[in-house]
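Novice: Provide a 3D model corresponding to the input given below.
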Amino acid sequence: MPVTPTVKAVVFDIGNVLIEWQPERFYDARVGEARRREMFATLDLHGMNDGVDRGDHFHDAATAFAAANPDWHAEIMMWHDNWADMASPAIDHSVRLLRALRAEGVPCLALSNFGIQTFEIAEKRYDFLHEFDQRYISGHLGVIKPDAEIYARLEADCGVAPGDLLFTDDRIDNIRAADRRGWQTHLFDGPRAFAGRLIAEGLLTPEQAV
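Specialist: The predicted model follows:
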């Protein structure tokens, strides 16, 4: 018998779900693995990026961090100057799933840790970022996952009960935060498994989920 969907909306993370986000891979190609390992062990680059995701101005944050760490100035500015190359490529199968869901009338929301300026860069490169029914971007909200507040803000605004949301994210801490709020969740480890979940939920057919 056909599955009756219990999901009323699908919530997508963006980084490593719809767009690959692997800064370490970028730096390995640019400065070599040894230099990259030393840099990431010495500097809290991801902490700098978390500040941007909370709303810090991207250029100001990068230049201040580079000035504070002059031995790594060139490498830090690569994070700013080559950000679009780090946030690439699109995960094409995931994009097809997003579009298939929307073609079936399933509301699709974005809940992503993204800076204001970096999201503007991504929007210019990836048309599908304009295709969500609603977008909840941390830089605009001033709070990042897995803080409970960002999930509460989505719940209050989207009009869908927490138990009717299906959320996919590649980070287990973000998934656990959603679990605590009663959301349905899927830890993203590739689009094929997520496609299987959407089929199992009755949201897409196997033919639609390829």
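
Novice: please make it C-alpha for all contacts and neighbour counts, starting now.
Specialist: OK.

Novice: quick one: contacts for residue 130?
Specialist: Residue 130 sits next to residue 123 when contact means CA atoms under 8 Å, 6 or more residues apart in numbering.

Novice: any idea how far it lies from residue 122?
Specialist: Distance, residue 130 to residue 122, by CA to CA, to the nearest Å: 10 Å.

Novice: SS state for residue 17?
Specialist: When classified by DSSP: H, G, I helix; E, B strand; the rest coil, residue 17 comes out as coil.

Novice: next, count neighbours for the nearest residue to residue 8 once chain neighbours are set aside.
Specialist: Distances taken as CA to CA, 6 or more residues apart in numbering place residue 164 nearest to residue 8, at 5.1 Å, with adjacent residues excluded. Per other CA atoms under 10 Å, the neighbour tally for residue 164 reads 16.

Novice: got the contact list for residue 164?
Specialist: 6, 7, 8, 9, 183, 184.

Novice: for the fourth one, give me its contacts.
Specialist: To tie it back to what came earlier, the one meant is residue 9. 106, 107, 108, 109, 160, 164, 165, 166.

Novice: in the one helix or strand the last one maps to, which residues are buried?
Specialist: Secondary-structure assignment from DSSP states H and E places residue 166 in strand 165-169. Neighbour counts using 16 or more other CA atoms under 10 Å place 165, 166, 167, 168, 169 of strand 165-169 among the buried residues.

Novice: following up with a second sequence; could you model it the same way so I can compare the two?
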Amino acid sequence: MPQVEAVVFDIGNVLIEWQPERFFDSIIGETRRKAMFAEVDLHGINDEVDRGANFHDTIFAAAEAHPHWRGEVAIWHDRWIEMAAPAIDHSVRLLRALRARGIPVFALTNFGIQTFQIAEPVYPFLSEFDRRYISGHMGVIKPDTEIYARVEADCGVAPEALLFTDDRIDNVKVAAARGWQTHRFEGPQAWAGRLVADGLLTKETAQ
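Specialist: The predicted model follows:
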């Protein structure tokens, strides 16, 4: 297997927990949340934000289009930072350990322009990547092959020398099909083990 020259992190559910259903369950209860998500395609609406649509305008247009759920949909905008929480501290330590060893670390994430601006001051590690590929600025989201091709063209690292972790198997499969080395993220401990197995970190630095 080729030597890894750069490590590529997804952000949601890799470095920051992203569980909107869990958050809404805590606010309006599971029964109402299920009813709302069945009627309002909030994840699809969020995909539009991740493609670069204006966060405020997109969410409030959805709120007006679903008057029965107007207040609840508005929560997606007004309390978004509470949904994007908490940080996955072990993953953040791994990011920093890689950089401390001089290994380039990139972000490849489905994230809106305005939502990333909201998150940056709350999560300082978002500014610590060597390169950041933010879907909202690129106008395309994973798992579209275009976003991977644009990363390859920009970073100058051969696909087979990139190691990519993401919690979504569809995103991982497209990267693997392009020749990237991949790891399906199912928790920081297993990810740490992969980094150790690949010789990128020691057991001590991967704690």
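
Novice: mind checking the TM-score on these two?
Specialist: For this chain pair, the superposition-based TM-score is 0.99 by TM-score structural alignment, normalised by the length of structure 2; 207 aligned residues with a CA RMSD of 0.9 Å.

Novice: returning to what we had before: now the buried residues of strand 165-169 of structure 1 in JSON lines, with distance to residue 81 of structure 1?
Specialist: Output for the buried residues of strand 165-169 of structure 1, formatted as JSON lines (distance: CA to CA, whole Å):
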{"residue": "165", "distance to residue 81 of structure 1": "36"}
{"residue": "166", "distance to residue 81 of structure 1": "35"}
{"residue": "167", "distance to residue 81 of structure 1": "32"}
{"residue": "168", "distance to residue 81 of structure 1": "29"}
{"residue": "169", "distance to residue 81 of structure 1": "27"}
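
Novice: need the counterpart of residue 168 of structure 1 in structure 2.
Specialist: Using TM-score structural alignment, the partner of residue 168 of structure 1 in structure 2 is residue 165.

Novice: can you list contacts of the following helix or strand past the strand holding residue 166 of structure 1?
Specialist: As assigned by DSSP H and E, the chain's next helix or strand after strand 165-169 of structure 1 is helix 172-180. Outside of helix 172-180 of structure 1, the residues within contact range by CA under 8 Å, 6+ apart are 145, 146, 147, 148, 151, 167, 168, 169, 184, 185, 186, 187.

Novice: and of those, the nearest to residue 95 of structure 1?
Specialist: Residue 95 of structure 1 lies nearest to residue 168 out of the contacts of helix 172-180 of structure 1, by CA to CA, at 13.3 Å.

Novice: excluding sequence neighbours, find me the nearest residue to the closest one.
Specialist: Using CA to CA, 6+ apart and skipping residues adjacent in sequence, the residue nearest residue 168 of structure 1 is residue 186, 4.7 Å away.

Novice: since we're on that neighbour, how many residues are nearby?
Specialist: By other CA under 10 Å, the residues close to residue 186 of structure 1 number 18.

Novice: go on, residue 38 of structure 2?
Specialist: 10.

Novice: one more: residue 34 of structure 1?
Specialist: Around residue 34 of structure 1 there are 10 other residues, counting by other CA under 10 Å.

Novice: excluding its backbone neighbours, what's nearest residue 16 of structure 2?
Specialist: residue 87 is the one closest to residue 16 of structure 2 (CA to CA, 6+ apart), at 4.2 Å.

Novice: let me know whether the one you found touches residue 11 as I believe.
Specialist: No: counting by CA atoms under 8 Å, residue 87 of structure 2 stays clear of residue 11, with 9.6 Å between them.

Novice: one step back: mean distance between the strand holding residue 166 of structure 1 and structure 2 after superposition?
Specialist: Averaged over the aligned pairs, strand 165-169 of structure 1 sits 0.1 Å from structure 2 after superposition, using mean CA distance after the TM-score superposition for structure 1.

Novice: any idea what residue 101 of structure 2 aligns with in structure 1?
Specialist: In structure 1, residue 101 of structure 2 lands on residue 104 (TM-score structural alignment).

Novice: and that match, how far from residue 176 of structure 1?
Specialist: Distance from residue 104 of structure 1 to residue 176 of structure 1, by CA to CA: 28 Å.

Novice: the match of residue 168 of structure 1 is in contact with residue 9, isn't it?
Specialist: Yes: in terms of CA under 8 Å, residue 165 of structure 2 counts as a neighbour of residue 9; the distance is 5.4 Å.

Novice: once you drop chain neighbours, what's closest to residue 142 of structure 1?
Specialist: Nearest non-adjacent residue to residue 142 of structure 1, counting by CA to CA, 6+ apart: residue 54, 4.7 Å away.

Novice: residues near that neighbour, how many?
Specialist: Look at residue 54 of structure 1: counted by other CA under 10 Å, it has 21 neighbours.

Novice: among the contacts of helix 172-180 of structure 1, which are in strands?
Specialist: Counting by DSSP state E, the contacts of helix 172-180 of structure 1 place 167, 168, 169, 184, 185, 186, 187 in strands.

Novice: just the closest of those residues to residue 47 of structure 1, please.
Specialist: For these, the nearest to residue 47 of structure 1 is residue 169 (19.4 Å; CA to CA).
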